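> Sequence below, structure please.
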Amino acid sequence: MPPQHITSRQNARVKEAAKLRLARQRQQQGRFVIDGSRELLRAISSGIEIVEAFISESRCRDAETQQAAEAVSNSPAAVATVTEEVFEKLCFGERTGGVLAIARTPVRTLAALKLPATPLVAIIEGVEKPGNVGAILRSADGAGVDAVVIADPRTDLFNPNAIRASLGTIFDPNVCTATSAETQAWLRGLQIPAFAARPDATQLYTDVDYRGGAAIVLGSEAEGLTDAWSGDAVTAIGLPMRGIADSLNVSATAVVLFYEAQRQRGFPPGH
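Below is the predicted model of the structure:
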C-alpha cells in the first residue's frame, strides 16, 4: 500500500506530531520525535519502535537520508510523504534531512542494564540542558563507558536537542533514568565505588583508581551535585583549574574523566 501524501499543515497526524515539541506532550503521548537521519538509523538499530514517519522526498538527497527513508518505509510504521511546507512545521531547527519519525518512548531501568564484571558507569545528576546531556552521552559512547544513568533528570531523556547532541547514542539500551536514591542503592548492590566530580575536591581525578569498576558522577551546570553524593561512600575528585574559572562545563569534565578512567583500564576492545 503506497504511503499517504499530506499537503496540509492542519492535517490531524501533522498536528499531533507537532505537539511533541513540548515535554508534557511527549510524556502524555509516550512518544517522541527523531528528526535526523543518522539518529533515526541508530534508533532503529537499537530496537526503538518507530510508529510513524514523515518523508519530504525533495530533501532526500544524500545516501544517509535515503537509507533512513528506506528503513522506515520497510518497517511497520505508518509512513506519509509530505510537502515542504508541512515538513517545515514538523522539523526542529535547521535540518537538511528529509525524514522525521515518531517513536514510542522505551522503558529503560537500572535492572535492565547489562554490565561486565568491572564496569565503568557514568551518573549524571540533575543536568538541566539537553545539549549537555546529549554531549555527555556522545562522549560516554566514544570512550566506551558501559552504562549511563541520568539521575533525577531535569529534562526528559528524549528531548530533541538531547537526541541531536548525542548523535543518536542516546538510544543505547544501557542508558536509563532513575532517582539518585535508586542509583546509589544500585551501586551499593553491585559494589561499584562512586567518584564524584566536585570543584571543591582536594583529590585530583588522576590520583584515584578506576580499574576495579567505577561510577563517575557529574552534577548540574548551575548547582553541581546534591549532598546525596557527598557521603563516606563517595570519593570527591577534581580537575586542576589554572585560570580564573573554578570549573569546566559538565560535558567537558565528563570527557576528561571518562578517558582518564579508560586510560587506566587499558581501554576496552574496539576503543
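
> Going by C-alpha atoms from here, please, whenever you check contacts or count neighbours.
Will do.

> need the contact list for the one residue sitting closest to the centre of the chain.
The centre of the chain sits closest to I170, judged by Cα atoms, centre = their mean, with a distance of 3.1 Å. Shown in contact with I170 (Cα atoms under 8 Å, 6 or more residues apart in numbering): 134, 137-138, 158, 162-163.

> Second chain to compare with the first, below:
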Amino acid sequence: MNKEITSVQNTYIKALVQLKEKSRDRKKSGLFLIEGAREISLAIKGNYQIDTVLYLPELFSEEELNSLDIQSNSRIEISKEVYQKLAHRDTTEGIIAVAKTKTHDLKAIKFKSDQPLILVAEAPEKPGNIGAILRTADAANVDAVIIANPKTDLYNPNIIRSSVGCVFTNQIATGSTEDIISFLKEQHIVIYCAALQASEIYTTQDFTTASAIVMGTEATGLSNAWLQQSTQNIIIPMQGEIDSMNVSVAAGILIFEAKRQRNFK
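The predicted structure follows:
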C-alpha cells in the first residue's frame, strides 16, 4: 500500500519545498524535484535515479503511474494542498518525482565520434536562456553541452521547466573557463567563439571537424580567456539596428549551420 501525506506541515514535505526553492539544499542533499510525466520520463531515459514519486490521484491515477515504469524507493499519495505547495508550474499534472543529481564532471564526457560538436555557454545567468540552449542542443543532437562558470545549478526548477526536460537528455558538463579550455585543447577540438572582435561570418567556417561553438552572455559577451584561446571568432551578420540577439537564438543558428555542413549527422 502506498504511503499518504495530506499535511503541508509534514517534515518531509517541508524538506522538499526547500529542495524546490534553494540551490544550497539541492547541492547538500544531492536531490532535486522533477515535475510532470514527460520530464520524469526523460530523466529516466537519461539514467537518472528516482528516489520517490509523489502524486495527486485526482489528476494522476495509479494506472498512469504504473505505465511510466518508474523504479523508485517509494510512492506517496498526496493531497491537493501538498501538491500545490510542491508544484512549480501553473499547469497541474499531478505528479512530482524526487531524483538524485549527477556530478557533470568534464572527465565524464564520452564522445561517440572523432568529430564531436560541442556547445559551450560561459556564465549564462537566466534559467530561461539555459533551458532554451539545452532544447536547441537536444534538437541538434550535439555531443555535449558545457557550461563555464555556471551562475545557477542545473536542477533549478526554471531550467527544468524551460528546457522541457532536455536538461536530462543532453550530455552536460560544468567547469571553470580555464579547465574547459584545457579540456578542449587536450581533445584537439577547434574553438569557435561568437564575438564581434576579429571575427569572420559563421557560414565561411568549416564545422565538420571536432568543433566547439562558444557563446557568451548578451550583456558582456565572452571573457578575454576565451578570446585569447579562440581558434577563430565568428559572427552572425546583423541587419537591423542592434548588434546582438538572444543567446539561445544565436546558438541555434550556429549549431544548425554546423549540422547542415555535417549533413545533419
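
> ok so, going back, ok, the equivalent of the residue nearest to the centre of structure 1 over in structure 2 to A195 of structure 2 distance?
Using TM-score structural alignment, the equivalent of I170 of structure 1 in structure 2 is V167. As for V167 of structure 2, its distance to A195 of structure 2 is 26 Å (criterion: Cα to Cα, to the nearest Å).

> sorry, back to before: can I get the contacts of I170 of structure 1 in CSV with secondary structure and distance to A18 of structure 1?
Shown next, in CSV, are the contacts of I170 of structure 1 (DSSP: H, G, I helix; E, B strand; the rest coil; distance: Cα to Cα, whole Å):
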residue, secondary structure, distance to A18 of structure 1
G134, helix, 22
L137, helix, 26
R138, helix, 26
F158, coil, 15
A162, helix, 18
I163, helix, 17
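
> wait, which of those residues is closest to Q67 of structure 1?
I163 (19.0 Å; Cα to Cα).

> The closest one contacts G134, correct?
Yes: here I163 of structure 1 lies in contact with G134, judged by Cα atoms under 8 Å, at a distance of 6.1 Å.

> At which residues are the helices of the stretch 1-150 of structure 1 located?
12-18, 23-29, 37-45, 63-73, 84-90, 130-143 (DSSP state H, counting those that start in this stretch).

> so which of those helices comes closest to R154 of structure 1?
Closest of these to R154 of structure 1 is helix 130-143, at 8.9 Å (criterion: Cα to Cα).

> Which residue range of structure 2 does that closest one align onto?
Using TM-score structural alignment, helix 130-143 of structure 1 corresponds to residues 127-140 of structure 2.

> Stretch 234-242 of structure 1 now?
Stretch 234-242 of structure 1 lines up with residues 231-239 of structure 2 when matched by TM-score structural alignment.

> What is the distance between the matching stretch and the centre of its chain?
Mean C-alpha position of stretch 231-239 of structure 2 versus that of the full chain (Cα atoms, centre = their mean, to the nearest Å) differs by 25 Å.

> same thing with stretch 137-153 of structure 1?
8 Å.

> Aligned counterpart of F258 of structure 1 in structure 2, please.
In structure 2, F258 of structure 1 lands on I255 (TM-score structural alignment).

> Identify each buried residue in the helix or strand containing that match, please.
Assessed by DSSP states H and E, I255 of structure 2 sits inside helix 247-261. Using 16 or more other Cα atoms under 10 Å as the test for burial, helix 247-261 of structure 2 gives 247-248, 250-252, 254-259.
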